[in-house]
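**Q** Provided below are the primary sequence and the corresponding predicted coordinates.
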Amino acid sequence: MSWNWKTAYRSFYYATAPEPEDLTLDPAATAVLVIDIQNTYVTEPEEPAEAERWRPFLERMRETVIPRTVALTERARRRGIEVLFARIACLTEDGRDRSLSQKKPGFNNLLLPKAGHPSQMVPALTPKGDEIVVLKTTDSALTGTNLRLILHNLGIRTVIVAGIFTDQCVSSTVRSLADESFEVIVVEDCCAAATQALHDHELAVLNMIYAHVVRLSDLDVLL
C-alpha cells in the first residue's frame, strides 16, 4: 500500500476520523526544530554485542534521518523559515544541574557538558549564522528552556519537528508544543527511535491529536 500521510499512523482513537485538510505553511510563521541529533547518539558502542543491537538505529540515522534532516533545513533556509536546534547538554561539568530523569541509572543517565564534543550537533547539522540553539536537561525542549518565549517572539505558529528519539524527546516536545497551541508537523523520515517498532508506535500515538505526521516528500509543494 502506497504512503499517504492523511491515512497513515492512525491509532484506535482516529481510525475512523475524516482525512485532514491539505497542509499549508506561512514561511514567516513557521519554524523547523531539530532535536538532539548529537554526536553522542551516532557513536557506535565499543562492546560488540551492544554495537550490533544498535546497528539498525545507527544505519537509519546515517542513511535516512541525517541526510533528510539536512535537506529539510536547507530547504527551510531557502524559504526564509527559521531553523532552530535543541540539544541535551548540562551547564556544569559534573552535571549537577541535570533533571532527575537524566541522573537515574540506565540509558537516560546522560552527562553531556555543553562544551564537550559528544553534546554537539553532528557536523552535517551544525547551526548556521545566528540560528538559535537551546540547551536542555529535560526531554521536552519547551519545559527546560525559554523556547516557548523565543517562538512567540519570532511570531511562530507552526513548528516542523525532526530529531531523536521519537518516543522520548521528540514526543515530549511535540506534546508540549501542542499544549501551547502550536500547529506541529512531525517529519517521520527525519526522526528515529531505538527500534522501528518504538518509532511507529509513538507516531501513531502522536498523530492527529498532537501533530500531523508526514514524510519529507509530503512537504515538496510547501518547501
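**A** Everything's here; your move.
**Q** only C-alpha atoms for contact and neighbour calcs from this point on.
**A** Fine.
**Q** can you tell me the helix or strand for the most centrally placed residue in the chain?
**A** Central residue of the chain (C-alpha atoms, centre = their mean): residue 163, 2.8 Å from the mean position. Residue 163 is part of strand 158-164 when elements are defined by DSSP states H and E.
**Q** Report all helices and strands that that strand contacts.
**A** Other helices and strands packing on strand 158-164, by 3 or more C-alpha pairs under 8 Å, 6 or more residues apart in numbering; DSSP states H and E, are strand 30-35, strand 183-192.
**Q** on that earlier part again, show me what contacts the residue nearest to the centre of the chain?
**A** Residue 163 makes contact with 34, 35, 36, 37, 65, 170, 190, 191, 192 under the criterion C-alpha atoms under 8 Å, 6 or more residues apart in numbering.
**Q** Isn't the fourth one up against residue 169?
**A** Meaning residue 37. No - using C-alpha atoms under 8 Å, residue 37 is not in contact with residue 169; the gap is 10.8 Å.
**Q** one step back: next secondary structure after the strand holding residue 163?
**A** Toward the C-terminus from strand 158-164 - assigned by DSSP H and E - lies helix 171-179.
**Q** Please list the residues outside that following helix that contact it.
**A** With C-alpha under 8 Å, 6+ apart, helix 171-179 has contacts from 139-143, 161, 165, 183-184, 202, 206, 210-211.
**Q** What's the local residue count around the residue lying closest to residue 145 once chain neighbours are set aside?
**A** Excluding the flanking residues, the one nearest residue 145 by C-alpha to C-alpha, 6 or more residues apart in numbering is residue 136, at 6.1 Å. Residues near residue 136, counting by other C-alpha atoms under 10 Å, number 24.
**Q** Take this one as well and set it beside the first:
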Amino acid sequence: MISAKPFDFPYDGNLIPAATALIVIDLQEDFLSPTGYFARGGYDPSPLRAILPTVNRLIAACRAAGIRVIHTRQGYRGDLADMTPYEKWRRTRAGLAGTTVLLRSSPGFQIVPEIDVAADDIIVDKTCNSAFTYTDFEHVLRAQGITHLLFSGCTTDVCVHTTLREACDRNFQCLTISDACASGDQLAHEAALHMVTVENGIFGALSDSRSVIDGLARLKARQAR
C-alpha cells in the first residue's frame, strides 16, 4: 500500500500494477512556457515547471512497477469548430484571438520535452477541463482494465481536480500526488489538495511522490520474491 491520508491507498490494500495508471495532465508548452496561455493570463508558470523532475521520477517508478502512463493534452481544433461562443468570448477577453495558443495545430499544444513520453504511453486529447468530457478516456481505461488512478500534472485546481472528481463518480480509486501537481495560484492549489481529504476522502486519498515511489518499490520487491 501507499502511505496517504485520510487512508492508505488503496483502501483495500489491493494495488495491482496492471489495473493502475499514472495520469499526467496537460504538461504542455502552452501551460508551462513563458509565452503560453498561462503566462499571457498573468500567471507565473514556474511552479508548473518545478514539478517536472518529480513527475519524471514518478513516471520511471511506475514503468518499473508495470503501471501504465497516460498523458492528456488540452487544445482546440485549428479551425475552432469545437470552440463554443463562450469559449471564443473568453479567448478574445484574454487577448488570444488570432493567436495559435491552445490550438492543436500549434507547437504549444505539445507536451514539454522535459517530460519522458514513451512510445507505448497513451495520450488523450481533450477540449475541456475534464479528460472524460467528449473523449475516449474512460473507454481506454475500461479497455485496459484500469481501476486505480494516480494523479499528477496541471493545474491542481482546474484540470487535475475536474478529472479527479469525475473519476471518483465513475468509481475509479484515486490518489492525488501533492508535489506532482501545480497551479499558478498557490491558494487554489492548497485548497484543491485539501478538498481531496475532506469527508473521509470524498475524492480519494492524498499522498506525495516519495511515499508513492517507496510504495511502488516495496510492491516490486514483493513481486520479485
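**A** Good, I have the coordinates. Since the model is a prediction, treat every value here as computed from it, not as a measurement.
**Q** Grab the two from the contacts of residue 163 of the first structure that are most spread out in space.
**A** Greatest spacing in the contacts of residue 163 of the first structure, by C-alpha to C-alpha: 65 and 170 (13.4 Å).
**Q** could you pull out the strands for the second structure?
**A** With DSSP state E as the criterion, the second structure has strands at 20-25, 68-74, 122-126, 148-154, 173-182, 205-207.
**Q** Could I get the ones you listed in a markdown table, plus columns for distance to residue 92 of the second structure?
**A** Listed next are the strands of the second structure as a markdown table, based on distance: least, C-alpha to C-alpha, whole Å:
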| stretch | distance to residue 92 of the second structure |
| --- | --- |
| strand 20-25 | 25 |
| strand 68-74 | 18 |
| strand 122-126 | 20 |
| strand 148-154 | 23 |
| strand 173-182 | 26 |
| strand 205-207 | 37 |
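**Q** helices and strands around the longest helix anywhere in the first structure, which ones?
**A** Using DSSP state H, we find that the single longest helix of the first structure is helix 66-78. Secondary structure elements in contact with helix 66-78 of the first structure, counted by 3+ C-alpha pairs under 8 Å, 6+ apart, are strand 30-35, strand 82-88, strand 183-192.
**Q** Could you say which one of the ones you listed comes nearest to residue 97 of the first structure?
**A** Each of these has some distance to residue 97 of the first structure by C-alpha to C-alpha; the shortest is strand 82-88, at 11.9 Å.
**Q** What range does the closest one cover in the second structure?
**A** With TM-score structural alignment applied, strand 82-88 of the first structure matches the range 68-74 in the second structure.
**Q** and the residue lying closest to residue 195 of the second structure once chain neighbours are set aside, what does it touch?
**A** The shortest distance from residue 195 of the second structure to any non-neighbouring residue, by C-alpha to C-alpha, 6+ apart, is to residue 203 (7.5 Å). Residue 203 of the second structure sits next to 164, 165, 168, 174, 195, 196, 197 when contact means C-alpha under 8 Å, 6+ apart.
**Q** What does the first one correspond to in the first structure?
**A** Right, residue 164 of the second structure. Checking TM-score structural alignment: residue 164 of the second structure goes with residue 174.
**Q** Measure how buried its match is and give me the count.
**A** 26.
**Q** Check the gap between it and residue 132 of the first structure for me.
**A** Using C-alpha to C-alpha, to the nearest Å, residue 174 of the first structure is found at 18 Å from residue 132 of the first structure.
**Q** that older thread, residue 37 and residue 169 of the first structure: who's more crowded?
**A** residue 37 (30 against 22).
**Q** hang on, the earlier thing: of the contacts of residue 203 of the second structure, which is the most crowded?
**A** Neighbour tally across the contacts of residue 203 of the second structure (other C-alpha under 10 Å): the maximum, 28 neighbours, falls on residue 164.
**Q** what's around the closest residue to residue 171 of the second structure other than its chain neighbours, how many residues?
**A** Leaving aside its sequence neighbours, residue 171 of the second structure sits nearest to residue 147 (C-alpha to C-alpha, 6+ apart; 8.0 Å). Using other C-alpha under 10 Å, residue 147 of the second structure is surrounded by 19 other residues.
**Q** quick one, what contacts the aligned residue in the second structure for residue 213 of the first structure?
**A** Matched by TM-score structural alignment, residue 213 of the first structure corresponds to residue 206 in the second structure. Residues near residue 206 of the second structure by C-alpha under 8 Å, 6+ apart: 4, 5, 6, 175, 176, 177, 178, 193, 196, 197.
**Q** Quickly name whichever of the residues you listed is closest to residue 88 of the second structure.
**A** Nearest member of the contacts of residue 206 of the second structure to residue 88 of the second structure, counting by C-alpha to C-alpha, is residue 193, at 30.2 Å.
**Q** List the buried residues of stretch 76-93 of the second structure.
**A** Neighbour-count burial for stretch 76-93 of the second structure flags 76, 83, 91 (criterion: 16 or more other C-alpha atoms under 10 Å).
**Q** which ones among these are found in helices?
**A** residue 91.
**Q** between the buried residues of stretch 76-93 of the second structure, which is nearest residue 18 of the second structure?
**A** Residue 18 of the second structure lies nearest to residue 76 out of these, by C-alpha to C-alpha, at 31.8 Å.
**Q** Distance check, the spatially closest residue to the closest one that is not a sequence neighbour against residue 112 of the second structure.
**A** Leaving aside its sequence neighbours, residue 76 of the second structure sits nearest to residue 103 (C-alpha to C-alpha, 6+ apart; 4.7 Å). Note on residue 103 of the second structure: its distance to residue 112 of the second structure, by C-alpha to C-alpha, is 15 Å.
**Q** Thanks again, I'm all set now.
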